[in-house]
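**Q** I need the structure of the sequence given here:
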Amino acid sequence: MQQKQIIIFDTTLRDGEQVPGCQLNEQEKIIIAKNLELLGVDIIEAGFPISSPGDFKSVIELSKNLSKTRICCLTRAKKKDIEIAAQSLRYAKHPRIHTGIGTSESHIKNKFQSTEEKILNIAYEAVKYAKQFVEDIEFYAEDAGRTDKLFLAKVCDQVIKAGATVINLPDTTGYCLPEEYGKKIKFLLENVTNIDQVTLSTHCHNDLGLATANSIEGIKQGARQIECTVNGIGERAGNTPLEEIVMILKKKKELNCFTNINTKMLYPISKLVSKYTGMVVQKNKAIIGNNAFSHSSGIHQDGMLKNSETYEIIKPTEVGYNNSEDQNEEENKSSIVLTARSGRSALIYRYKKLGYELKKKKIDTIYPIFLKYADKKKEIYDEDLKEILHNI
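**A** Okay, the predicted model is just below:
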């Protein structure tokens, strides 16, 4: 069976930048965007042009600096928004306008004080108007995760008639369970006329820690685009992390999917985004956290030293640890961290790296002393090992 390509839509520079305190200047955005293009993302959402003069100018400059990646910008379902977006995209080689409106009962009643009929008309007219400026139009049904499936089907039907090329189904509040989200996509594929003419997209938030799981379920049910951010940054608890999605699709062959992402750039771009946004990556973050390839348990360390596949399903080099400029990490590969939980095999390994070939009898003498040191400290470093050796 032929593999299906999953389109990676990166919104680090739009949704990701909405996090309080992590605003990027124009030059930083250009550097990140160029690296995203090298990474292999298919679409970069460059900003929300009407929101500020800075965002408008950033979209223009990014459009000038990128040659392969499709450039997208966000609008509300308003003519002025769409006109400003079209102006900001005038230098883009592959432009896309991303317009939409809230479709859940909560949004219709509380946010817009409107009706379903009016929302359907606004959605249709927004897509139709945007189509006058660019061919590629993505429509987002904000809060699709909490939208009644029958009404959501009507919305999809209208925007397809208006000329949408992509329909984004955001779980805006991170409310859905994977099964709920997947069923909604499956329902649309089975009940909306001409749904095959558009690409369905996931855009999941992580309020309940389910963004990645929901995105994968969306793919399993027929979505072909995933909207995500580097390091999972974004509103509130964040968005679907790009690095998690990409590595899941790479490792889980049964999903029969692939992306254009160069996975060896995942760690370097994670560090770059963290540096410019000031958003620190938690140490135990999947794929790109500092502890992702660190082992401190004696049982795990022994298995790792015999064969890394015992406890690692991803090689550090696959995600670019070997490309890191951070020389403080242990040779940018899986690290054996010495703690009170470590065993003799890890101790032998670390002494060997320091140039000491120690016999079993010597290690048996050192090990109890090592444990006393380890009980007093969180981690044992090379200087501690040398001190232990010289003091026996």
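**Q** hey, let's count contacts and neighbours off CA atoms from now on
**A** Fine.
**Q** Show me the strands in the stretch 51-200 of the chain, by range?
**A** Counting by DSSP state E, counting those that start in this stretch, residue ranges of the strands within the stretch 51-200 of the chain are 70-76, 95-102, 137-142, 166-171, 199-204.
**Q** which strands and helices sit next to the first one?
**A** Spelled out, it's strand 70-76. With contacts defined as 3 or more CA pairs under 8 Å, 6 or more residues apart in numbering; DSSP states H and E, the packing partners of strand 70-76 are strand 43-47, helix 53-65, helix 79-88, strand 95-102.
**Q** Would you mind finding the most buried of those?
**A** Across the helices and strands packed on strand 70-76, averaging neighbours per residue (mean count of other CA atoms under 10 Å) puts strand 43-47 on top, at a mean of 26.
**Q** can you list the residues that contact that one?
**A** Here strand 43-47 makes contact (CA atoms under 8 Å, 6 or more residues apart in numbering) with 7-14, 33, 36, 55-56, 58-59, 62, 69-74.
**Q** who does the longest helix along the chain touch, helix- and strand-wise?
**A** If each helix of the chain is counted by residues according to DSSP state H, the longest one is helix 360-376. Counting contacts by 3+ CA pairs under 8 Å, 6+ apart, helix 360-376 packs against helix 344-353, helix 382-390.
**Q** okay if I get the strands of the stretch 51-200 of the chain as CSV plus distance to Lys283?
**A** Output for the strands of the stretch 51-200 of the chain, formatted as CSV (distance: least, CA to CA, whole Å):
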stretch, distance to Lys283
strand 70-76, 32
strand 95-102, 34
strand 137-142, 32
strand 166-171, 27
strand 199-204, 23
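**Q** And the ones you listed: which comes nearest Ala123?
**A** Minimum separation from Ala123 across those (CA to CA) falls at strand 95-102, 6.5 Å.
**Q** which other helices and strands contact that closest one?
**A** Applying 3+ CA pairs under 8 Å, 6+ apart, one finds that strand 95-102 makes contact with strand 70-76, helix 79-88, helix 116-130, strand 137-142.
**Q** Before we compare anything, build this one as well:
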Amino acid sequence: MSASESTEPDVAIATPIRIFDTTLRDGEQSPGCSMNAAQKLVMARALDTLGVDVIETGFPASSEADREATRLMARELRRPTLAVLSRCLPGDIETSLRALDGIARPRLHVFVSTSPLHREHKLRMSKQQVLDLAVTSVEHARKYVDDIEFSTEDGTRTEHDFLAEVVGATIAAGATTINVPDTLGYATPDEIRSLFRFLIETVPGARDVVFSAHCHDDLGLAVANSLAAIEGGARQVECTINGIGERAGNCAMEELVMALKVRGAWYGADTAIDTRRLVATSQLLTRLTGMQVQRNKAVVGANAFAHESGIHQHGMLRHRGTYEIMRPEDVGWSDSRMVLGRHSGRAAVSHRLRALGYTLEDADLDRVFAAFKDLCERQRVIEDGDLEALMHGDVAGDGYRLAAMTVSDRGGRASAQVELSDPDGRKVTESALGDGPVDALFGALSAATGLDFALESYQVHSVGLGADARGEANLSVRDGETALQGSGTSRDVIEASALAWLDVANRVRRAQTQAPARALRATS
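**A** A predicted model of the protein is given here:
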């Protein structure tokens, strides 16, 4: 097959896979990720726009917040199915049924544990008691709602014959979707694939319902297991944005969806998700919960389409397919990023300089590249402003420098005083109050430099071990429409924070200084 031929199946014959999003229920159970009703509604709107088939709104019997969130969604969302979770208990089911009132496309999702461990130690019930409870609960719910999903909690650790018996009985009782969760993330892809095939091929009525997979990530296999379940016959996958959820989390929707998209010829399946909105939805969840996405996270991580290695950058400049299997635009990124750093080669630096308007002879490029490599030993990432400074022969690090600082926090309003050396060598001293030492510090630096940024993220972590460990601070800020990053390292984390802030300030200063020259080159 030639490179120009598509390996994707015809969309018309691709098996449709329903996406059941449980970000607002299972995902919210991730420690530190709870959302109030208003925040849940904002997230639900985004999931609706994304094209999610089923949104699990919460666990109504557990809290008033979940009930209120479901009411808000019921008033506004008409396209997707809205599901609520309920234990197989009469009181829970009644509460959940009331929560479903007014929903255009309601689903009641009932569950009970089926594994030996859960039966003995959690439920203290026999097989027959679990079976009877499952059947009576589905029958009860089906009197009021046509769309009933039944889940066998810890299904992958349940005896296959008993699991088949429970599944068959609940199908006969009126369940329309059967979910077999890998609740502890214990199964392997081969086991999941075989289990779904076994149930679908042997249980009476199995081909008349939709089988669903709900996989946790305790062994890092949630996405792989969900894909294996699809191979085994599952036609619904339960997942979350960014893979958030209990313990190690759930199957990450963005990874599952793009695996089906990129490897469509292999799976012959696809979803209705608008993949171009994956990054925006991921970033919305981050803002709502405060849980950051790791930079090397697949699909939506900041480094997912970033290239620093000289070998990789050289390949990308020749043909993006050498080191990318999907287009960044297809998931919501604006473009791939060529990150200039210590691993970058001469070709990448030359390419970036040309993009900035510089065309250099070999000897001049050799000089700039040597200065670039020298700067890389002191600075992790080289931005456009840094290249501009190198082109003009500026000394790396020129700009505002920290001469002294004093920060105090006496339990009330924190205060900070900074003394800077400005780009002309003059001393500048300013102070500020803040809600904490870092807030006060950044306020004082802003007053001293006359620069103000919209802070998007701030992180401090340790670099090194033991007595030699240092603190590194990383900032992400927005200056108008431009996103900037800065970093600083010191044995004192507050000083590292100041250095990171000044790193950004100097980038902005260089950009402002060199903008007229860049504009002149563009018109010449």
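**Q** Nearest to Gly218 of the first structure, out of the helices and strands packed on strand 95-102 of the first structure?
**A** When these are compared for distance to Gly218 of the first structure using CA to CA, the nearest one is strand 137-142, at 15.2 Å.
**Q** In the second structure, what stretch matches that closest one?
**A** Strand 137-142 of the first structure lines up with residues 148-153 of the second structure when matched by TM-score structural alignment.
**Q** can you check stretch 368-376 of the first structure too?
**A** Mapping stretch 368-376 of the first structure onto the second structure (TM-score structural alignment) gives residues 370-378.
**Q** What are the buried residues along that stretch?
**A** Neighbour-count burial for stretch 370-378 of the second structure, with 16 or more other CA atoms under 10 Å as criterion, is recorded at 371-373, 375-376.
**Q** if we can go back for a sec, nearest to Met304 of the first structure, of the strands of the stretch 51-200 of the first structure?
**A** Nearest to Met304 of the first structure, of all these, is strand 199-204, at 34.7 Å by CA to CA.
**Q** how big's the offset between the helix or strand that comes right after the closest one and the second structure?
**A** Moving toward the C-terminus from strand 199-204 of the first structure, the first helix or strand encountered (DSSP states H and E) is helix 211-220. On superposition with the second structure, the mean distance recorded for helix 211-220 of the first structure (mean CA distance after the TM-score superposition for the first structure) is 0.2 Å.
**Q** Quick check: what element follows helix 211-220 of the first structure along the chain?
**A** strand 225-228.
**Q** Where does that following strand end up in the second structure?
**A** For strand 225-228 of the first structure, the matching stretch in the second structure spans residues 236-239, with TM-score structural alignment as the criterion.
**Q** Look at the aligned partner of Leu288 of the second structure in the first structure and say how many residues are nearby.
**A** For Leu288 of the second structure, the equivalent position in the first structure is taken to be Tyr276, counting by TM-score structural alignment. If you count neighbours by other CA atoms under 10 Å, Tyr276 of the first structure ends up with 16.
**Q** quick one: secondary structure of Tyr276 of the first structure?
**A** Three-state secondary structure (criterion: DSSP: H, G, I helix; E, B strand; the rest coil) places Tyr276 of the first structure in helix.
**Q** got the contact list for it?
**A** The contact partners of Tyr276 of the first structure, taken as CA under 8 Å, 6+ apart, are 22, 24, 28.
**Q** Please list only the buried members of the residues you listed.
**A** Neighbour counting with 16+ other CA under 10 Å marks 22, 24, 28 as buried within the contacts of Tyr276 of the first structure.
**Q** what angle separates the longest helix along the second structure from helix 384-391?
**A** In the second structure, taking DSSP H as the definition, the longest helix is helix 493-523. Helix 493-523 of the second structure and helix 384-391 meet at an angle of 70 degrees, taking axes from the mean of the first three to the mean of the last three CA atoms, to 10 degrees as the criterion.
**Q** buried residues in helix 493-523 of the second structure?
**A** Under the neighbour-count criterion of 16+ other CA under 10 Å, helix 493-523 of the second structure has 493-511 buried.
**Q** cool, stretch 472-480 of the second structure as well?
**A** Judged by neighbour count (16+ other CA under 10 Å), stretch 472-480 of the second structure contains these buried residues: 472-478.
**Q** Let me see the contact set for the aligned partner of Cys22 of the first structure in the second structure.
**A** Alignment note (TM-score structural alignment): Cys22 of the first structure maps to Cys33 of the second structure. Contacts for Cys33 of the second structure were tallied using CA under 8 Å, 6+ apart; they are 27, 289-291.
**Q** what does stretch 200-215 of the first structure correspond to over in the second structure?
**A** When stretch 200-215 of the first structure is aligned against the second structure using TM-score structural alignment, it corresponds to residues 211-226.
**Q** so Val246 of the first structure sits right up against Thr259, yeah?
**A** Yes. Look at Val246 of the first structure against Thr259 with CA atoms under 8 Å: they come within range, at 7.0 Å.
**Q** Now do the shared contacts for these two.
**A** Shared contacts of Val246 of the first structure and Thr259, counting by CA under 8 Å, 6+ apart, come down to nothing at all.
**Q** before we move on, back to that, quick one: the longest helix of the second structure to chain centroid distance?
**A** A distance of 29 Å separates the C-alpha centroid of helix 493-523 of the second structure from that of its chain, computed with CA atoms, centre = their mean, to the nearest Å.
**Q** and that helix, what does it pack onto?
**A** Judged by 3+ CA pairs under 8 Å, 6+ apart, the packing partners of helix 493-523 of the second structure are helix 384-391, strand 401-408, helix 437-449, strand 470-479, strand 482-490.
**Q** Show residues contacting the first one.
**A** Helix 384-391 of the second structure has contacts (CA under 8 Å, 6+ apart) with 353, 356, 368, 371-372, 395-396, 507-508, 510-511, 514.
**Q** quick one: contacts for Thr310 of the first structure?
**A** Listed by CA under 8 Å, 6+ apart, the contact partners of Thr310 of the first structure are 303-304.
**Q** Now which residue in the second structure aligns to it?
**A** Taking TM-score structural alignment as the alignment basis, one finds that Thr310 of the first structure is matched in the second structure by Thr322.
**Q** any idea how far Ala265 of the second structure is from its match?
**A** Here the distance between Thr322 of the second structure and Ala265 of the second structure works out to 20 Å (CA to CA, to the nearest Å).
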